[in-house]
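> Here is a sequence with its predicted model. Questions after.
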Amino acid sequence: MGRQASRGKGLWVNPLPWAVLAALITWLLTLWRHHPCQQTVAGQPVDAFMRLCYSDIPILYQNTALGTGGAPYRDAALDQPPLTGLFVTIARALADLVGADPTFGVPVQRLVDGSHLFFLVAAVLLFCCLLATVLSVLLMGRGSARRVATGPSGRVRSWDALLVAAAPAVVTGGLVSWDLFAVALATAGLLAWALRRQLLAGVLLGLAAAAGTWPLLLLLALLLVCLRAGRVAVWARTAGVALGVWLAVLGIAVLAWTPAALGSAGAWHRRGPELGSVWFVLEAAGGRIPLLSLLVAALMLSWCAWVASLVVRAPRRPRVGQVAFLLVAGWLLVNKGFSPQQVLWLLPLVPLARPVVSDWAVWAGAETLYCWAVWGHLGGLTTSGAGGDDVVYWGAIGLRVLVLAWLVAQVAHDVTKPWDDPVREPLVDDPIGGVLDHAPDAVGRPA
């Protein structure tokens, strides 16, 4: 899948309708999975952990001032970056249009009904984000760099988009929180770079960073590859625009709401080990981890140095998708927490880095098992009645981390042995390289 991209216009050889259909089916499954967790009667809350279908979205509406007309951050506590806060505000405004009543003193049943409408509106908006991600990968996957005379992008559509559209990670994490918004912006930014529209890429990546922070790692990936190709000036223009857009959004958020809109990023250093991380297991097993923030920062700097050394020493300049995946995966592996929905950060990057169906299936299986385990852990399903250590959940964390580390090793192997890279072909260098595609190296490989 993906090796032969579509060249024809017939339905059977065109990946576009199949990718859209797969995304629609996947999203309907996601909605079906969350249906048992929708509270419909006031005073009768649903145990979403026990039903393995928790979502932050309706709870945010019910349990904060968001459901009674309050402004994000100023009146309603919101642990999201500022552009995502705006996205949440738009979702609430649309929910108001279809019947929600976010006014102070509203009856509890009306608040519950409003939270259900808010969830449905958010589901529609996030499905649009999923579609945007799928369509971006459609034009960036294997074979997409073969130029064609038709189409606004001049690129061939790739079957690799199905690895996004049909990903179990969408079912398990797509409606847990708002992460698909930043994923869509970040993926669109990579597509703009692939189409050699560097300023547009800067705008989109800046917006993505304002919606999720982690897309800043994509700018670092572009820097590392541009350094080897001697295209730092091109990168600087993109990064400058991205930085300007990011800072502008942060400034507008402070003026429109409150400086608390920046609190989600600043609170990171005060947090301890969180769900999904190796640090959580170590602390739960009785180990105390001093100076965790400093340790995580040091590990991430070391990881970035390792990735940079791979870029410099590789026999052939690594592809943008490979470097981006390695950096984002590294952050997820060493960070204090690895929430179920954060797997969506890798949703477009795994197919762009290593679109091998068997590898993708192993990764998807590990993530699905972890999703079951984390909600079971929080609902008390994976512990004995007397309490004690939850070794089932610890094992799920270990499996998830090991599988992701194995996938990192697979991508690193492709970087160091580019003749094994499943994406490269005789006339294909980097489908999303943009100005880097087929560009000569300016930094020689060390002997």
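Structure received.
> going forward, measure contacts between C-alpha atoms and count neighbours the same way
OK.
> Residues in contact with stretch 381-399: which ones?
For stretch 381-399, contacts defined as CA atoms under 8 Å, 6 or more residues apart in numbering pick out 50, 276-278, 281, 284-285, 366, 369-370, 373-374, 376-377.
> Return the set of buried residues in that stretch.
381, 382, 383, 390, 392, 393, 394, 396, 397, 398, 399 (16 or more other CA atoms under 10 Å).
> now, which of the residues you listed lie within helices?
Counting by DSSP state H, the buried residues of stretch 381-399 place 392, 393, 394, 396, 397, 398, 399 in helices.
> Go through the protein and flag its longest helix.
Max-length helix for the chain by DSSP H is helix 108-138.
> just checking, what packs against that one?
helix 15-34, helix 56-63, helix 82-97, helix 162-165, helix 179-194 (3 or more CA pairs under 8 Å, 6 or more residues apart in numbering; DSSP states H and E).
> Recalculate using a threshold of 6 Å.
helix 56-63, helix 82-97, helix 179-194 (3 or more CA pairs under 6 Å, 6 or more residues apart in numbering; DSSP states H and E).
> Looking at those helices, spot the one closest to residue 129.
helix 179-194 (5.3 Å; CA to CA).
> Just the residues contacting the one helix or strand residue 199 maps to, thanks.
Here residue 199 sits within helix 198-212, counting by DSSP states H and E. Residues outside helix 198-212 that contact it (CA atoms under 6 Å, 6 or more residues apart in numbering): 81, 83-84, 182, 185-186, 189, 192-193, 215-216, 238-239, 241-242, 245-246.
> Take this one as well and set it beside the first:
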Amino acid sequence: MSTQSTADMDDAGPGDHPSRSDGLVRGASELIGGPLGDHAVALDRPADRESRFWTAARIVLALACLTLALHWVQKSPCQDGAWQNNIQYTRMCYTDVLALYYAEGLNEGKVPYRDHPVEYPVLTGYFMGALGLPVHALGVDNPEINQGRWAYNANALVLSALAVATVAVILALRRRRPWDAALFALAPALFLTATVNWDLLAIGLAAFGFLAWARSRPALAGVLLGLAGAAKMWPLFVLGPILVLALRANRIRAGLTAVGTALVALVAVNLPAAVAYRDNWDRFFELNTTRPIDWGTLWYIGRYLDGKVNTGGPGSMGPFEWLNANIPTLNWLSYALFGLACLGVAVLALRAPKRPRLAQLAFLVVAAFLIFSKVWSQQFVLWLLPLVVLARPKWGAFIAWQIAEIGYFAAFYGELLGSATSRPVFPEGVFVLAATLRLGTVVLLCVLVVKEILHPERDAVRDTYADDPDGGVLDGAPDAPWVDRWRRRPAPAEPTNVPAPTAA
């Protein structure tokens, strides 16, 4: 008897069509004739892939390439590095990739960590050097070239390839739901912030880590997540949900394997720079420890409200202003709130009626980190994009969040321009409102994900898959025996020897 590969069996399952399953898309489809009909050709079916070039997956990949090409055009006014008259703010095309090519001395051939401190985790520093130093060498031999433009384009090309690879991973994880990946491919946040910094390096590595876990390769998943964590810290937070879910499913060995290999990879990448150039390597930790409240955070909103309600007279401080002047306390409070949020997610994971999906918990943990962090840079929105797509692939709340991100992006550049020219573009309250809406929509997404964890019948992914397509060794695994006993503790016994009531 012939056997069928896992991928083929996965493809053979019932597919999802957003015009039928997603309320917003279904309503919008009425403008072009209504939802997909019963006799329409579905581009995501295996038989159709054999006869048509433009399958659903290829359309989504093409859309991602289009978004990234438009992003490159949007950043083009800044690519020559001649930022006159605050063009980087008026055209909203600022990028750290170009600015730090000069600020970090890469244009002079300085090697990250060896010759100067770097404000980013070590793998990002290596990445900057790997692409920037060859451009410097090329410029030495060809002084007529614009090194900044070449450096930006080299980084943009590699980062865009990582973004497309992330879309491909989402498609691989959602073979029956290829249109989910369009949320990432068409996201305004990707268009606006793809190459503002090097975050797509960590996102691409973390995406492959998710894929390795889904393919039941916990050691490889740990290595990839560890490397991602060496580029930006947030992928390490995914290890917590992996461990908690492995505990609930009695697959603790796989969870510990992923955590262990992640730590090994993290240490292996950091160790050379940490030993040889300790002071320069430590810059990232020093900066994050001493940094005050940054723009657009929960704490920034609180500082603004302090100024509106504080009537204590000159020299008095509201609570948020006091925290900004006492950075160690601010740090510990931020860590404590994030820790409590993680504890809440762990309790939710263990007490939910059905074991949550990995992407759901990963999204909640990373979102909690951003909500309570004292720093929320404009490009950090990219961290949440693939997690939202995997956790809750529904267009309505996603679009509301993206609209809020567009508003914040515009307000942020208005604030930058006002700061650079000492002439406010608009009142500070406008920027605070934009930050509040961004924060509020992320909180809304968290609430909706929690609701779907508590009511798994509302989960769109579970409508298509029996359990968790990202779960790997957890997918379809029964809960450990102790979970059901812990979730369903017997009610207190009725008191005995109670006298019977007497008749009136």
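Perfect, I can see it now. Note that this is a predicted model, so its numbers are computed, not measured.
> Now do the longest helix of the first structure and helix 82-97, the angle between them.
130 degrees (axes from the mean of the first three to the mean of the last three CA atoms, to 10 degrees).
> rewinding a little: okay if I get the ones in helices among the buried residues of stretch 381-399 of the first structure as JSON lines plus distance to residue 30 of the first structure?
Putting those into JSON lines (distance: CA to CA, whole Å) gives the following:
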{"residue": "392", "distance to residue 30 of the first structure": "25"}
{"residue": "393", "distance to residue 30 of the first structure": "23"}
{"residue": "394", "distance to residue 30 of the first structure": "26"}
{"residue": "396", "distance to residue 30 of the first structure": "22"}
{"residue": "397", "distance to residue 30 of the first structure": "23"}
{"residue": "398", "distance to residue 30 of the first structure": "25"}
{"residue": "399", "distance to residue 30 of the first structure": "24"}
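> which one of these sits closest to residue 340 of the first structure?
Using CA to CA, those come closest to residue 340 of the first structure at residue 397, 10.7 Å.
> Return the residue of the second structure aligned against the closest one.
Aligned counterpart of residue 397 of the first structure in the second structure: residue 435 (TM-score structural alignment).
> cool, and residue 228 of the first structure?
Match for residue 228 of the first structure (TM-score structural alignment): residue 248.
> One more: residue 409 of the first structure?
Per TM-score structural alignment, residue 409 of the first structure is aligned with residue 447.
> neighbours around residue 404 of the first structure, how many?
20 (other CA atoms under 10 Å).
> Three-state assignment for it, please.
helix (DSSP: H, G, I helix; E, B strand; the rest coil).
> How much space separates the most centrally placed residue in the second structure from residue 392 of the second structure?
Central residue of the second structure (CA atoms, centre = their mean): residue 383, 1.8 Å from the mean position. Separation of residue 383 of the second structure from residue 392 of the second structure (CA to CA, to the nearest Å): 15 Å.
> now do residue 112 of the second structure
Taking CA to CA as the criterion, residue 112 of the second structure is separated from residue 392 of the second structure by 39 Å.
> Next: residue 485 of the second structure.
29 Å.
> and those two? which has more neighbours close in?
residue 392 (22 against 10).
> in the longest helix of the first structure, what counts as buried?
Burial within helix 108-138 of the first structure, assessed by neighbour count using 16+ other CA under 10 Å, is assigned to 110-123, 125-127, 129-138.
> got it, and stretch 368-388 of the second structure?
Quick answer for stretch 368-388 of the second structure (16+ other CA under 10 Å): 368-376, 378-388.
> Which part of the first structure matches it?
Using TM-score structural alignment, stretch 368-388 of the second structure pairs with 330-350 in the first structure.
> From residue 170 of the second structure, how far off is whatever residue of the second structure lines up with residue 164 of the first structure?
Aligned counterpart of residue 164 of the first structure in the second structure: residue 184 (TM-score structural alignment). From residue 184 of the second structure over to residue 170 of the second structure the distance is 9 Å, taken as CA to CA.
> for residue 251 of the second structure, same thing?
For residue 251 of the second structure relative to residue 170 of the second structure (CA to CA), the value is 24 Å.
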